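1. Build me a model:
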Amino acid sequence: MTNRVLILGGRGRIGSSVATDLIHHTDAHITITGRSEDTTWKDSFPGDRTDFLQLDLSDDARLKQAIAQSDLVIHCAGPFHYRDGSVLDLCIGQGVNYLDVSDNAGFTQRALSRSDMAAAADVTAIVNSGIFPGISNSMVRHGVEQLDEPEQIHLSYVVSGSGGAGITVMRTTFLGLLKPFDAWLNGAWAKVKPYSDRQPIQLPAPYGKVHVYWFEMPETFTLAESFPVKTVVTKFGSVPDFYNHLTWIAAHIFPKSWIRSKQGTEFLAQVSFRMTSVTDRLSGIGVGIRSEVTGKKDGQPAAYVSTLVHSNTAIAAGNGTGSIAQLLLTGKLHKPGVWAVEQALTTELFEQTMQSRNIQIHHSWAKA
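-> From the prediction side, this is the model:
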C-alpha cells in the first residue's frame, strides 16, 4: 500500500521543499495543508501524488482526523516559539510517526518530555530536522565518533540573505533575540546573551571568512545531553555582514517588549524580508555550516572539522527532513520515543541519504 504523508504548513518555503524531496525520493502520497484555500500548489506538484487540505491547527477534530489517515506527519508550521506539543500528542494517540522542523529550544524540551509516551505507543518521533538543526546535528555526531574523548563542540551556521526560506524564518530569528539563554560551558550551564561574542570562522567558497554570534538553538542542550562533552557552542551569522550589525542592534538596543509583541516581530520580519528580496540577487540564498569537535585521539589533542555549503537553504532543509522521512517510511529508521536527530540517526544512514541527494560534506583534521 502507498504510504500517506501529511505535511502541516506544506505551502511554506520549508514545507514545500520537504514535499519536493519526498516526491523525488519516495512513492508516498502527500497531503499539503494550509489555513486558507489554495490551488497554486497544483503548479508545483504532480496531482496524482499530492493533494491539498485546508486545515487550521486549532481545529482539533479535523487535525485528529487528518492524522488518523496518515502514516507519517511532518510538522512544518512554525514559528515553533508559538507552538505547543498538541500535534505530537495527537500522533502518539493515533500511533502515527512524527517528524518536525522545529528550531526552538522550549518547544524541543516539551516534545522530548513525551518520549516515554511515544515509546509506549510504538511511535518514532524526531524533532529538529532540516538543515540547522538537522543535518548539522549529524555532522556533529560524525565528528564525535572520530575522537576517543570528545570535549568541545563548536557549531556555526551562516545564511546568505533570506536563505530562500520565507518570512517565517525571519520571525524566528527576531524571536530568538529576546532573552539570555543557557549554554553548556566548561561542564556547567551558564547564561549567554544572544548575538554576542562576534567571532570569525572560515568556510569553503563562496563564503571564506565570515562572522558568527551566539544564538540559541535546540542543539545548545540536545548536543550536551547526547554526547559526553564539557562545552557546546552554537553560533549564527548572516551574509552580507551588515545584516549582522542590524541584528546586533535589534538584540542589544531595541526594547525587548516591542520585539516580543506580535506587531514588533512582524514589523522587523517584514522589513528584513523586503531588504533581503533585494540583496538576495547579489548574495544568493545559500547556507554554510561548520562543525568542529575537539578532544583527544590516541591520547593526543585533536580537532575534527566538517563543513557543508549549499546554494539554497530551503532546499537543503527539505533534503534534511525528507531524508529522515524516507528512512521512517521504508522502516530503516524505527526507534520508538522522541529524539533529536543526532540521537536517532546513525552516521551510516545519514551518509547514505546525503549521497543520494548529492550533498557533499567535507571532513578534515585540524590543529587542536
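
2. going forward, measure contacts and count neighbours with C-alpha atoms only.
-> Noted.

3. which residues in the stretch 251-368 of the chain form strands?
-> 287-297, 300-310, 337-340, 361-366 (DSSP state E, counting those that start in this stretch).

4. Residue 66: which of the ones you listed is closest?
-> The minimum distance between residue 66 and the strands of the stretch 251-368 of the chain falls on strand 337-340, with 21.0 Å, by CA to CA.

5. packing partners for the closest one?
-> helix 105-112, helix 115-120, strand 124-127 (3 or more CA pairs under 8 Å, 6 or more residues apart in numbering; DSSP states H and E).

6. Let's see this one next, to set against the first:
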Amino acid sequence: MSLNVMVVGAYGNFGSIISRRLARVDGIELVLAGRGAQIAQLAQELGTRFWQGDVLGTDFAKALSAFQVGLVIHTAGPFQGQDYAVARACIAAGAHYCDLSDAREFVAGITQLDESARSRGVAVLSGCSSVPTLSAAVIEAFLAKAGGGFCAHSLRYGITSSAKMPGLSTVQGVLSYAGRPVPQQRNGRLEQVPGWYGLEWVSITGMRGRRLVANVDVPDMAVFPERYGLRDVCFKAGPGLALGTFANHLLARAIRSGLISRPDGIASRLHRLGRRFEAFGNGKSAFYLELGGVKDEHPSRYRWELLATHDKGPQIPCCAAIALARKMATGFQPTPGARVCVGEIDLQEYLEAIGPSFITVTEWSR
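-> Reported below is the predicted structural model:
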C-alpha cells in the first residue's frame, strides 16, 4: 500500500524541491498543498493530486482525512512566530508530521504537543533539516565510530550557501534575529550574543578563497549541549558572497543602535539586491562541522565537510524530509510523540537522499 505524503508549501523554494524528488519515489502518492494557483500548475506538471486552500483554516484537517494522508511535510516558512496549527491538525487527523523549521523557539517548543501526539499514535518531528537533523547525524556517526574513547567538549560548525538567493520567506526568517540576542553555549552555559555579529572567515576543502560567516540562531542550542555533553557550541552561517554577510551584519548593527526597529521591509530589499549579484557566485555551498574533545587522555579533533556544487545547496536542507518519507514508504513507522528531529535519520540515510552527483564529503580526525 502506498504512503500518501502531503507537502505543505509545495511550490515554494524547498517545497518544490521535495515535491519533485518524492514524485519519482516508488511507494509514495504525493499530494501538493498551497494557497496559490501555482499549486494546480505544479500538480499537473508532476502528475500528482493537490489541495488548494489555507492550511491554517478549518478545512485543512478535513483535507488530510479526505486524502488519507500518512505524512505531512511542512515547508511553508518563515517559522519564526508561527504557531502549531498545522501540527495540531495533523494530530487530529492521525497523520505523521515533520517540518523544515530552523527557528529555535518553534522547534524546541514542539514538545508541548507530545502528549496529544502520543495519544493519537503519530510522530510530530520539528527541525527536519540541515540543523539539527544533519548536524546530529554527523556527530552520532562519528561518536559511534570512535567508540567510548572519545569525549566531546566543543562544537564549531556552520553553513555557507551559494550566491543563489533562497526564497523570500527564508531570508525573512534568518534576518528576524539580526541584532537580537541569540544563544550560544560557552564554558558550560548559554550566553546571549547578537545575531549576525561575530564575523569570521572560514576555509572549506575544494572551495577557493574563504567565506564570511556570522552568528545565527539554530534549534541545536536547545538540544546539543545536554545531548552530547558539550561545554561550547558555536554555529555560524552566511551567504556565498561576503558582501551579503556584511550587509546582514550592517542591518544587525542598525537594529542594535535603534536606527531600524524591524527588519521586515529591509528583508525584501536585500532579497531583490541579492538576486542581482547571483552571477558573481561560484555555485558552491558547504556544511562544516568540527568536534573537539579528548581521546585516550589526549586532545583530539574531528572535522566533517559537505561541499555541494552547481547551486544544489538548497537540496541539502530538504533531504531529511525526503529520507524520512522514503523510509516510511518501505514500512518504517516513527515512534509516536512530539520532539526535535534528531536521531531519526542516520548519516547514511541522509547522504543517500541527497545523491552523490553534486556533493563531496571530506573528513579527518587527529
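
7. still on that earlier bit, can I get the strands of the stretch 251-368 of structure 1 in CSV including distance to residue 206 of structure 1 and mean neighbour count?
-> Shown next, in CSV, are the strands of the stretch 251-368 of structure 1 (distance: least, CA to CA, whole Å; neighbours: other CA atoms under 10 Å):
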stretch, distance to residue 206 of structure 1, mean neighbour count
strand 287-297, 9, 24
strand 300-310, 8, 20
strand 337-340, 30, 24
strand 361-366, 15, 14
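
8. Can you tell me which of those strands is nearest to residue 123 of structure 1?
-> Nearest to residue 123 of structure 1, of all the strands of the stretch 251-368 of structure 1, is strand 337-340, at 6.2 Å by CA to CA.

9. quick one: terminal-to-terminal distance for stretch 178-191 of structure 2?
-> 16 Å (CA to CA, to the nearest Å).

10. cool, stretch 95-110 of structure 2 as well?
-> End-to-end distance of stretch 95-110 of structure 2: 16 Å, with CA to CA as the criterion.

11. Enumerate every residue touching the most centrally placed residue in structure 2.
-> Residue closest to the mean C-alpha point of structure 2, counted by CA atoms, centre = their mean, is residue 129 at 3.0 Å. Counting by CA atoms under 8 Å, 6 or more residues apart in numbering, residue 129 of structure 2 touches 99, 100, 101, 102, 316, 317, 318, 319, 320, 321.

12. just the helices in structure 1 please.
-> Applying DSSP state H to structure 1 gives helices spanning 13-25, 60-68, 86-94, 105-112, 115-120, 136-146, 167-175, 219-226, 242-252, 256-260, 262-283, 313-330, 341-344, 347-356.

13. Just send those helices back as CSV, with mean neighbour count and distance to residue 362 of structure 1 too.
-> Output for the helices of structure 1, formatted as CSV (neighbours: other CA atoms under 10 Å; distance: least, CA to CA, whole Å):
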stretch, mean neighbour count, distance to residue 362 of structure 1
helix 13-25, 22, 23
helix 60-68, 16, 39
helix 86-94, 20, 35
helix 105-112, 19, 28
helix 115-120, 17, 33
helix 136-146, 23, 10
helix 167-175, 20, 27
helix 219-226, 20, 21
helix 242-252, 16, 26
helix 256-260, 15, 38
helix 262-283, 16, 23
helix 313-330, 25, 16
helix 341-344, 23, 18
helix 347-356, 14, 12
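
14. This completes my enquiry, with thanks.
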